[in-house]
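Colleague: got a sequence here, can you model it:
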Amino acid sequence: MMSKRTTFLAGVLALLSTSVLAAENVEMFSTSGCGCCIGWMKHLEEAGFEVENENLAMADLYAKKMEAGLKPGLTSCHTGFVGGYVVEGHVPAAEVKRLLAEKPDAIGLTVPDMPAGSPGMGESDEPYEVHLVARDGTSTVYARYPK
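Modeller: Have a look, this model is predicted:
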């Protein structure tokens, strides 16, 4: 027979395994052979995320972006999904973790285009912004880099 303490601990562990670990699995879509997409994937994996990438034709990838609620001008070369959010482009892992912790009422995050210095795009001190995309498709600055 399990004690109340053991039952409580088992419940806590079950909660952690379903909510925390599941939120750290990223479903990623990109086109075949994109080096910067692979660089971003490695960046997320080094930060503790598990990333599963599926290569799509460009038209199918664009359709995924639009289905997620992203508007032209907010897109990049790859699209990820984690914890019910879309993560578009070269978003730093720290901001993905922040998004999952804060759980804002939003579609997700984007780093539009492919700015130098963003994860997967090589070293640079060029500034870039991470945007939080609202459900109506508008965006606001969520973070600025370099910090």
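
Colleague: when you work out contacts or count neighbours from here on, use the C-alpha atoms and nothing else.
Modeller: OK.

Colleague: grab the most central residue of this structure for me.
Modeller: Centroid-nearest residue in the chain: residue 87, 3.5 Å away (criterion: Cα atoms, centre = their mean).

Colleague: mind listing what it touches?
Modeller: For residue 87, the contacting residues are 79-81, 96, 108-110, by Cα atoms under 8 Å, 6 or more residues apart in numbering.

Colleague: now do 6 Å
Modeller: 80-81, 108-110 (Cα atoms under 6 Å, 6 or more residues apart in numbering).

Colleague: off-centre distance for the host helix or strand of residue 44?
Modeller: Per DSSP states H and E: residue 44 is located in helix 35-46. In terms of Cα atoms, centre = their mean, to the nearest Å, the centre of helix 35-46 is found 11 Å from the chain centre.

Colleague: please give me the structure for this one as well, since I'd like to look at both together:
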Amino acid sequence: MSHLEDNELQVSSIFKVNMQMVKRQWRIPKGMEGCHTAVWQGRYVFEGHVPAQYIQQFLDSPPEDGIGLVVPGMPEGSPGMEGEFEPYIIYLLLENGDYRFYTRVLSEEIKDVPELSQ
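Modeller: Sure thing, here's the model as predicted:
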């Protein structure tokens, strides 16, 4: 949450006992789960350690068939994770419950979000 706040995104925390139910509701595919689930205005979902810059880019221009972004697992060096940075992939979560490649995060210091393959 501090990473999001530091990047000027307003957040609030709601503790849910049954997060699997929340993940199923948003059709997060098995094996693509992260340790955090954020829902924006009941319309979009951001699963796992998605950097704030990509959340903002998504919200500024949501892909037509996209309902959110997913970073599976807990990649080393991703926002909120300690350790040496290792590149990782962000996936676009689709309305039909499927997903596809969104972008690859190559650097811990993200200043300009690169053009994405659509």
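
Colleague: now what about the TM-score between them?
Modeller: The TM-score (TM-score structural alignment, normalised by the length of the second structure) is 0.82; 105 aligned residues with a Cα RMSD of 1.3 Å.

Colleague: flag every buried residue along the helix holding residue 44 of the first structure.
Modeller: Residues of helix 35-46 of the first structure classed as buried by neighbour count (16 or more other Cα atoms under 10 Å): 36-45.

Colleague: against the second structure, where does the helix or strand just after that helix fall?
Modeller: Using DSSP H and E, the helix or strand that follows helix 35-46 of the first structure towards the C-terminus is strand 50-55. The aligned range for strand 50-55 of the first structure in the second structure is 10-15, by TM-score structural alignment.

Colleague: got the buried residues for the matching stretch?
Modeller: Across stretch 10-15 of the second structure, burial judged by 16+ other Cα under 10 Å covers no residue at all.

Colleague: give me the longest helix you can find in the second structure.
Modeller: With secondary structure taken from DSSP state H, the second structure has its longest helix at helix 52-60.

Colleague: which other residues reach the following helix or strand past that helix?
Modeller: Once helix 52-60 of the second structure ends, the next helix or strand along the chain (criterion: DSSP H and E) is strand 66-70. Strand 66-70 of the second structure has contacts (Cα under 6 Å, 6+ apart) with 44-47, 90-95.

Colleague: give me that answer again for 7 Å
Modeller: Strand 66-70 of the second structure is contacted by residues 44-48, 50, 90-95 when judged by Cα atoms under 7 Å, 6 or more residues apart in numbering.

Colleague: how about the residues you listed in JSON lines, adding secondary structure and distance to residue 25 of the second structure?
Modeller: Output for those, formatted as JSON lines (DSSP: H, G, I helix; E, B strand; the rest coil; distance: Cα to Cα, whole Å):
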{"residue": "44", "secondary structure": "strand", "distance to residue 25 of the second structure": "12"}
{"residue": "45", "secondary structure": "strand", "distance to residue 25 of the second structure": "10"}
{"residue": "46", "secondary structure": "strand", "distance to residue 25 of the second structure": "13"}
{"residue": "47", "secondary structure": "strand", "distance to residue 25 of the second structure": "13"}
{"residue": "48", "secondary structure": "coil", "distance to residue 25 of the second structure": "16"}
{"residue": "50", "secondary structure": "coil", "distance to residue 25 of the second structure": "19"}
{"residue": "90", "secondary structure": "strand", "distance to residue 25 of the second structure": "20"}
{"residue": "91", "secondary structure": "strand", "distance to residue 25 of the second structure": "18"}
{"residue": "92", "secondary structure": "strand", "distance to residue 25 of the second structure": "16"}
{"residue": "93", "secondary structure": "strand", "distance to residue 25 of the second structure": "13"}
{"residue": "94", "secondary structure": "strand", "distance to residue 25 of the second structure": "13"}
{"residue": "95", "secondary structure": "coil", "distance to residue 25 of the second structure": "12"}
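
Colleague: so which of those is the most crowded?
Modeller: With neighbours defined as other Cα atoms under 10 Å, the most crowded of those is residue 93; it has 28 neighbours.
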